[in-house]
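Visitor: with the sequence up front, the predicted model follows.
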Amino acid sequence: MPLDIVEFSKQIGVSTATVSRAFSGRGRISDKTRERVLEEARARGFSPNVHASRLNSKRTNQIGLYYSFSEDPIFDYYNMELAQEIAKAAEKRGQAVHLELSRTGKGENQRLRQLTGGGGLDGIILVVDGRTSGARLIESVQGCPVVVVTNRPWAPIKKEIVVELDIFSGMADAVRDLASLGHKRIGFIGGTGITAKVNGFRRILGDCQVAVDPKLIAEGSVSFSDGQKAFHQVASQRPSAVLCATDVLAMGALNEANAMGLNVPGDISIVGMDDLAFTAYTTPSLSTIGIPRSQIAKTAVDSIISQLDDEESESPRALAKHVIGSYYVQRASVGISTGA
C-alpha cells in the first residue's frame, strides 16, 4: 500500500507542511532540508498527490524565461548557458521553465500578456539588454511576479525585483592584473550598445594610471569574424594587451593573432569576458572575466518564490534588488609585457 503524506512525514521525522514545501517549492525551507525530503521520498517510493495539491494551490509551478533581445537568444553562447542554469535552479525549487523565443517587435508585448495574463505562470524572469526594451516588457506583464536580470544599473519601474550584474568588478581585476604585469597599452574590442562598458574601461584604466588611447578601442563587433577584423585593426596600433567584451570576440582575436604571426601571450595578451565553457580549452587557454551564472539563476528563481511567499505572508521579506559581482580568471593567454 503506497505511503500517504502523514505516514511518510512520521517516518522521516518532519511535519507534513515541510514535506509539502519540499515538493511544491512553496514556503520557506532550507535547500538541505528539501534535498533530504526528496531523497527520502525516492528511497521509500513516496509520491505526493500532485493533482490534489494543485487543486488547493493557485500556483502552477511554471516560471517563464523571456529575453528582450535577439530573435534567437538561446543560440548565443552566454544566454544558452544562463538558460541552462535557470532551468537547473528552477528544478531544485520544484518549478519548470517555459522558455520563450520570439521575434522582437510590437508583437512581443501581446505575446507576453498572453503568457502572464492567463494565470499559467507563477512568475517571469526577463533578461534585458536595455531599459527601453525592458520597460516595454514589464508593462506587458499581467498579474505575476517579475524578476529583471540585467548587466546595467536599473531603477525599478513597477514592483519588479532586479538581479543586476556588476561587470566592472571583474573588468577592474583584469586591468589591474595586466597593469601589474607591465602592460601600458591596453586595447578594447567591444560589441554593440556597449557605451557603459567602454566608459567603464576608460575609467578603470585611469584608476590604474594607464593612458587611454582611442585608437586602441574598436566597437560594434559581435561574431568570431568581427573579433578577427577588430583585433587586426587594434593590433596595428601595437598594444601589449587587448580586453574583449565577449569570449566569442576574444576567440576571433586569438585566431587573428595566430594568422598575423603574433605569439599569445609572448607578443600580446588577450582577455575575454563571460567565462564560457570552452574558454579553458582554447590554445592558449583564455583568460576571461567570469560571470557567476549559477548564482544569478538561483537568485532570480529564489526571488520569484520569495515574492509568491510574501503574497501569502503578513511579513514580506523579498529584497527589491540584488547586485552580483563578476570575477577575473587568469589563464595562459595573459603574460608579462615585453614591450616598452
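Guide: Yes, it's here. Numbers count the residues shown, from 1 in each chain.

Visitor: every contact and neighbour count from this point should use C-alpha atoms.
Guide: Noted.

Visitor: roughly how far apart are the spatially most central residue of the chain and Y78?
Guide: Computing the C-alpha centroid of the chain and ranking residues by Cα atoms, centre = their mean puts R293 first, at 4.4 Å. Distance of R293 to Y78, given as Cα to Cα, to the nearest Å: 9 Å.

Visitor: elements contacting the longest helix anywhere in the chain?
Guide: Assignment by DSSP state H gives helix 293-311 as the longest helix of the chain. Applying 3 or more Cα pairs under 8 Å, 6 or more residues apart in numbering; DSSP states H and E, we find helix 293-311 packed against helix 77-92, strand 123-127, strand 146-150, strand 161-166, strand 321-325.

Visitor: again, 7 Å this time
Guide: helix 77-92 (3 or more Cα pairs under 7 Å, 6 or more residues apart in numbering; DSSP states H and E).

Visitor: could you pull out the strands for the stretch 151-300 of the chain?
Guide: Assigned by DSSP state E, counting those that start in this stretch, the strands in the stretch 151-300 of the chain fall at 161-166, 186-189, 217-218, 241-244, 269-274, 287-290.

Visitor: which outside residues touch the fourth one?
Guide: In other words, strand 241-244. Contacts with strand 241-244, where a contact means Cα atoms under 7 Å, 6 or more residues apart in numbering, come from 183, 185-190, 250, 268-273.

Visitor: out of those, who has the most neighbours?
Guide: Taking other Cα atoms under 10 Å to define a neighbour, the member of the contacts of strand 241-244 with the most is V271, carrying 32 neighbours.

Visitor: included below, for side-by-side comparison, is a second structure:
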Amino acid sequence: MATMKDVARIAQVSTSTVSHVFNQTRFVSEDIAKRVNNAAQELNYAPSALARSLKMKCTKTLGMLVTTSTNPFFGEVLKGVERRCYEKGYNLILCNTEGDSERMKASINTLLQKRVDGLMLMCSTLEGEEIEIFSRYPELPIVVMDWGPMAYASDKIQDNSYKGGYLATQYLIDRGHKEIGCVTGPLHRNQAISRFNGFKQALTDNHIAINQDWIAEGNFECDGGFNAYQTFKRRSLAQGSSLPTALFACNDMMAMGLINAASQDGLHIPNDISVIGYDDIQLAKYITPSLTTIHQPKHQLGKTAVDTLLARLNEPKSPQQIVQLEPTLVARHSVKVI
C-alpha cells in the first residue's frame, strides 16, 4: 500500500509539501500540486481521513440526533440537512432516539466518540431534560432545531409556531367559521403550546369564545387526530350539542387522522366539518380532499441548521443566534366558506 513518502518520492517533493497539498494548509504552486496529485493517482494513494482529522482536529463530520416518528416532517427536514452537508463537503452521522432516553444517551456518546465537529439536536426527548453529558464537552458546537430542547443554551433554529397557529385560526374565521375547535399537540412541548396560544389569541382578537369541549390534546401522530374526533363526538352526544364547524389540527398527521375518523362517521370534509393542518408535509396535497395547512419551510430549516453550525465552527466565540423561520398558509380544499 502506497504511503505519503512514496508520493513525495515520485513527485520529488518533501512529505510536508504532500501534506500541505492534501490538507490545503499552506499555499503550494499549481505545478507542484499537479505533480503531487498525479503521483497520488499513479500510486492509487488516498490520504487517511483519520490521520488528517487527528492532525487538523477536524473530522468534517457532523452529528444529528433526531426523534423517530412516522411523521414525514422529520424526513423532509433531514433531506435539507443531508443536501447542505453534501454541498459543504461534510459527512453526516444520524442517530434516532425512538423516544427512548437510554438510547438517546447512548447515541450522544456514540456521536462524541466519533469525534463529530458539531451536533444538531432535533430531539423532543431532550425537552425538559438535564443534558448533563454536554456539560463535559463545553467546546462542542451545538445547534438546537425545532422539536429540540429550546431551553438549552445554544444556537437555535425554530418555527414561529405562535404565528402559524394564529394564521390557521384566522383563516377559518375569515371563511365565516365561529364554532372552531383545536386538536393540540402534547402541551409539554414548545411547538404545541405556541400553536395553541396562537389559536386562542386569534379567537380572542375576533371576540369568539373558546369552547373547552372542542379542545383535545393529541400526540402529533395520526391516531391523535383520530382519537380527538372520537372525544369530540362523545362530548357532543353526552351534552346534546353539535360538533364545531371547523377544526385546527396542530400538525398534518393529526389532521389526516381526524379526517379519517370523520369520514368513517359519515361526515363529508369540508361540507360537514372543515379541517386545517400544520406543517405542509408532501402527503397533504394528495389526500382527499387536499389539506389546507400551514407551510413550514422544512428544507430551509435543515439548510439553516447546517449553515449555523458551520458558522459556529468558524467563529466559536460569536454571540448565540436564534433564527426564526416564518410559516405561510397554503389554501387547498379542506375548508369551506360559510
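Guide: On my side now, so go ahead. The shown structure was predicted, so the numbers you read here are calculated from the model rather than taken from an experiment.

Visitor: what's the angle from the longest helix of structure 1 to strand 123-127?
Guide: Interaxial angle, helix 293-311 of structure 1 versus strand 123-127 (axes from the mean of the first three to the mean of the last three Cα atoms, to 10 degrees): 140 degrees.

Visitor: and for Q300 of structure 2, nearest residue in space, chain neighbours not counted?
Guide: G80 (6.6 Å; Cα to Cα, 6 or more residues apart in numbering).

Visitor: to which residue of structure 1 is that neighbour aligned?
Guide: G80 of structure 2 maps onto E85 in structure 1, with residues paired by TM-score structural alignment.

Visitor: if I look at that match, how far off is D122 of structure 1?
Guide: E85 of structure 1 sits 18 Å away from D122 of structure 1, going by Cα to Cα.

Visitor: hang on, the earlier thing: can you get me a residue count around the match of G80 of structure 2?
Guide: 19.

Visitor: quick one: map L94 of structure 2 onto structure 1.
Guide: Aligned partner of L94 of structure 2 by TM-score structural alignment: L99.

Visitor: how about R9 of structure 2, what does it touch?
Guide: Applying Cα under 7 Å, 6+ apart to R9 of structure 2 gives no contacts.

Visitor: residue range for whatever helix or strand it lives in in structure 1?
Guide: R9 of structure 2 belongs to helix 4-11 when assigned by DSSP states H and E. Aligned by TM-score structural alignment, helix 4-11 of structure 2 corresponds to no residues of structure 1.

Visitor: how close does the nearest residue to S242 of structure 2 once chain neighbours are set aside get to G176 of structure 2?
Guide: By the measure of Cα to Cα, 6+ apart, the closest residue to S242 of structure 2 outside its immediate chain neighbours is S236, 5.6 Å from it. According to Cα to Cα, S236 of structure 2 stands 22 Å off from G176 of structure 2.

Visitor: then T17 of structure 2?
Guide: Per Cα to Cα, T17 of structure 2 is found 73 Å from G176 of structure 2.

Visitor: again, but for L310 of structure 2
Guide: From L310 of structure 2 to G176 of structure 2 the distance is 47 Å (Cα to Cα).

Visitor: these two: which has the busier surroundings?
Guide: More neighbours surround L310 than the other of L310 of structure 2 and G176, with 20 against 14 (other Cα under 10 Å).

Visitor: show me what that one lines up with in structure 1.
Guide: In structure 1, the residue paired with L310 of structure 2 is I305, using TM-score structural alignment.

Visitor: picking that back up, quick check, the match of G80 of structure 2 in contact with A297.
Guide: Yes - taking contacts as Cα atoms under 7 Å, E85 of structure 1 lies within contact range of A297: 5.7 Å.

Visitor: distance of A33 of structure 2 relative to H20 of structure 2?
Guide: Here the criterion is Cα to Cα. By it, A33 of structure 2 lies 9 Å from H20 of structure 2.

Visitor: which one of these two has more residues nearby?
Guide: Comparing A33 of structure 2 with H20 by other Cα under 10 Å, the one with more neighbours is A33, at 18 against 14.

Visitor: might you report the residue contacts of that one?
Guide: Contact partners of A33 of structure 2, counting by Cα under 7 Å, 6+ apart, are V21.

Visitor: what of S287 of structure 1?
Guide: Taking Cα under 7 Å, 6+ apart, we find S287 of structure 1 in contact with 271-272, 329-334.

Visitor: and S285 of structure 1, how many neighbours?
Guide: By other Cα under 10 Å, neighbour count at S285 of structure 1 equals 16.

Visitor: and the corresponding residue of structure 2 for it, what does it touch?
Guide: Alignment note: S285 of structure 1 maps to S290 in structure 2; criterion TM-score structural alignment. Neighbouring residues of S290 of structure 2 by Cα under 7 Å, 6+ apart: 284, 332-334.

Visitor: where along the stretch 1-150 of structure 1 do the helices fall?
Guide: Assigned helices in the stretch 1-150 of structure 1, in chain order: 5-12, 16-24, 31-44, 50-55, 77-92, 107-117, 131-140 (criterion: DSSP state H, counting those that start in this stretch).
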